[in-house]
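Enquirer: Pasting the sequence and the predicted model now:
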Amino acid sequence: MPKDAEEPRTRMPRLRKPVARDGAEIWELVRRCKPLDENSMYCNLVQAEHFRDTCVLAEDPDTGALLGWISGHLIPGTGALFVWQVAVSPEGRGQGLGCRMLAELVSRPECGSAQEMCTTITRDNQASWALFRRFARDIGGTLSEAPHFERDAHFDGRHATEHLVTISLPAESSAKRAA
C-alpha cells in the first residue's frame, strides 16, 4: 500500500459558500446522513442559491468531495440565525467539522447582526445535541431549549417533537462580525 494511503487526512476541509450547481450533491449528502430529514433536491438547490450567505459547505481539499453542509437563514426582525440542518458525511466525522462550520457561519459579516443562533432538534438526536452543546461551550454562549414544534399539535402525530435550541452569541463576536 502506498505510504500516503496509510496516513490520516492532515489537510483541513475547505469551507465555502454554496452555489446552485451544488444542490444535487448537497441533497445526496443529506440522504447519507441519517436521521436527517430529506428535503427535496429543489429545496437544497434554492438554499444554495438564495441563502448562500447563511449556508456552509465543507469539501475535501484533494478530491472536492462534500464532507459537510449547513443550511440556515436569518429570521427576519429577530436578530436570530436559524440553523436548519447540519450534515457531516461519515468520512468527515470525528474532526470537529460541525463546530468548525458553525464557527465559520457566525464569523461571516452577513451574520453580524445575529445575537443568537437557533435550531430545532428531536430529543433522540444525540449527535446534534452534543454538537450544539459543544459549540455553545466553545464560544462562551448560553444554551437554552424548550419544546417548539410538537408531535401532535404541529406534526399530526407523524414526527417527534422538535425542541427549539437557542444559543446566545457573545456580543464581542457580533461586533467583530459586523465590522
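Expert: Thanks, I have the structure now.

Enquirer: going forward, measure contacts between C-alpha atoms and count neighbours the same way
Expert: Fine.

Enquirer: Could you list the residues in contact with stretch 56-68?
Expert: Stretch 56-68 is touched from outside by 11-18, 25-26, 29, 69-71, 86-92, 97-98, 101, 104-105, with contacts defined as CA atoms under 8 Å, 6 or more residues apart in numbering.

Enquirer: could you pull out the strands for this protein?
Expert: 14-16, 56-59, 66-75, 80-88, 116-122, 143-149, 162-168 (DSSP state E).

Enquirer: in the longest helix along the chain, what counts as buried?
Expert: In the chain, assigned by DSSP state H, the helix with the most residues is helix 126-139. Neighbour-count burial for helix 126-139 flags Ser128, Trp129, Leu131, Phe132, Arg133, Arg134, Phe135, Ala136 (criterion: 16 or more other CA atoms under 10 Å).

Enquirer: Now list the buried members of the contacts of stretch 56-68.
Expert: Buried, going by 16+ other CA under 10 Å: 13-18, 26, 29, 69-71, 86-89, 92, 97-98, 101, 105, out of these.

Enquirer: on that earlier part again, ok, which of the strands of the chain comes nearest Glu38?
Expert: strand 80-88 (9.9 Å; CA to CA).

Enquirer: let's bring in a second model and compare:
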Amino acid sequence: MPNDSDTPRTCMPRLRKPDATDGAAIWALVKSCKPLDENSMYCNLIQADHFRDTCVVAEIDDEVVGWISGHMIPVKQELFVWQVAVSPKARGLGLGRKMLFALIERDGCNDATHLKTTITKGNDASWALFGSFARAIGGALTDAPHFERDTHFEGHHDTEHLVTITLPQREELARVA
C-alpha cells in the first residue's frame, strides 16, 4: 500500500481571493513556472493585497498551486489579466481555465465587457488557455501586436500581442460557467 507521499493529489483545488500573507508563496510559484516573468516578492505582495478582488489563488492541501493576477483597466470596462501561473504539481486539472471563470464571476469584475491579456507568439500554453476559455464562454478572441520588441523592450523581450476576449453578460455567464 502506498504511503501518503506516493498518493497523487486528487482533491479539487480551493479557489479564493489572495491576501498579503500569500505574497511570498505567489512569488515562489511564479519563479517555478518558467518562462513567466518574475516580479519582486513585494510586487506580488502588493497585488495580493491591493488587487485581491481581481486576483485568484488556487490551493491544494494549503499549498498555493495557482495564481492569476489581474486588474480592472482604469476608465474602461475591461479586465486585464497580467499573469497566470499553475504549479507543475497541478497541471492537467484545467486549473487555469477554472481560475479564469472564478475571476470573471467576481463582483469586482461585474462591469467588465472584455478580458484583455498580452501573450508572446511563442507562448503556446497561454494561447491554448485563452483560446479554450474564449470558446467555453462563446466569446470572440482577437489579437494584435501591442508592446513591441524594439519599440517597447529595446530588443530584450519578444513582442507581446494584446489579446481581447469578449465576455458574455452576467446572465449568459451563469449558463456557461
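Expert: Alright, I've got the coordinates. Computed from a predicted structure; not experimentally measured.

Enquirer: How alike are these chains, TM-score-wise?
Expert: After superposition, the two chains reach a TM-score (TM-score structural alignment, normalised by the length of the second structure) of 0.93; 174 aligned residues with a CA RMSD of 1.6 Å.

Enquirer: returning to that earlier point: could the strands of the first structure be laid out in JSON lines, adding distance to Ser40 of the first structure?
Expert: Listed next are the strands of the first structure as JSON lines, based on distance: least, CA to CA, whole Å:
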{"stretch": "strand 14-16", "distance to Ser40 of the first structure": "22"}
{"stretch": "strand 56-59", "distance to Ser40 of the first structure": "18"}
{"stretch": "strand 66-75", "distance to Ser40 of the first structure": "13"}
{"stretch": "strand 80-88", "distance to Ser40 of the first structure": "13"}
{"stretch": "strand 116-122", "distance to Ser40 of the first structure": "19"}
{"stretch": "strand 143-149", "distance to Ser40 of the first structure": "21"}
{"stretch": "strand 162-168", "distance to Ser40 of the first structure": "20"}
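
Enquirer: Can you say which of those is nearest to Asn39 of the first structure?
Expert: Nearest of those (CA to CA): strand 80-88, 10.2 Å.

Enquirer: equivalent range in the second structure for that closest one?
Expert: Here strand 80-88 of the first structure aligns to the second structure at residues 78-86, judged by TM-score structural alignment.

Enquirer: Work out the gap between the matching stretch and the centre of the chain.
Expert: 4 Å (CA atoms, centre = their mean, to the nearest Å).

Enquirer: before we move on, the earlier item: export the buried residues of helix 126-139 of the first structure to CSV and tack on distance to Ala175 of the first structure?
Expert: Below are the buried residues of helix 126-139 of the first structure laid out as CSV (distance: CA to CA, whole Å):
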residue, distance to Ala175 of the first structure
Ser128, 27
Trp129, 27
Leu131, 24
Phe132, 22
Arg133, 23
Arg134, 22
Phe135, 19
Ala136, 18
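
Enquirer: what's around Ser168 of the first structure, how many residues?
Expert: 18 (other CA atoms under 10 Å).

Enquirer: Report the contact partners of the residue mapped onto Gly98 of the first structure from the second structure.
Expert: Aligned counterpart of Gly98 of the first structure in the second structure: Gly96 (TM-score structural alignment). By CA under 8 Å, 6+ apart, the contact set of Gly96 of the second structure is Gly66, Val84, Ala85, Val86, Leu129.

Enquirer: Including distance to Asp150 of the second structure, could the residues you listed go into a markdown table?
Expert: Shown next, in a markdown table, are the contacts of Gly96 of the second structure (distance: CA to CA, whole Å):
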| residue | distance to Asp150 of the second structure |
| --- | --- |
| Gly66 | 32 |
| Val84 | 25 |
| Ala85 | 27 |
| Val86 | 30 |
| Leu129 | 27 |
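
Enquirer: Let me know the closest of those residues to Met41 of the second structure.
Expert: Ala85 (14.8 Å).

Enquirer: Ser89 of the first structure: what's it in contact with?
Expert: Contacts of Ser89 of the first structure (CA under 8 Å, 6+ apart): Leu29, Arg32, Cys33, Leu66, Leu67, Gly68.

Enquirer: do Pro168 of the second structure as well
Expert: Thr113, Ile137, Gly138, Gly139.
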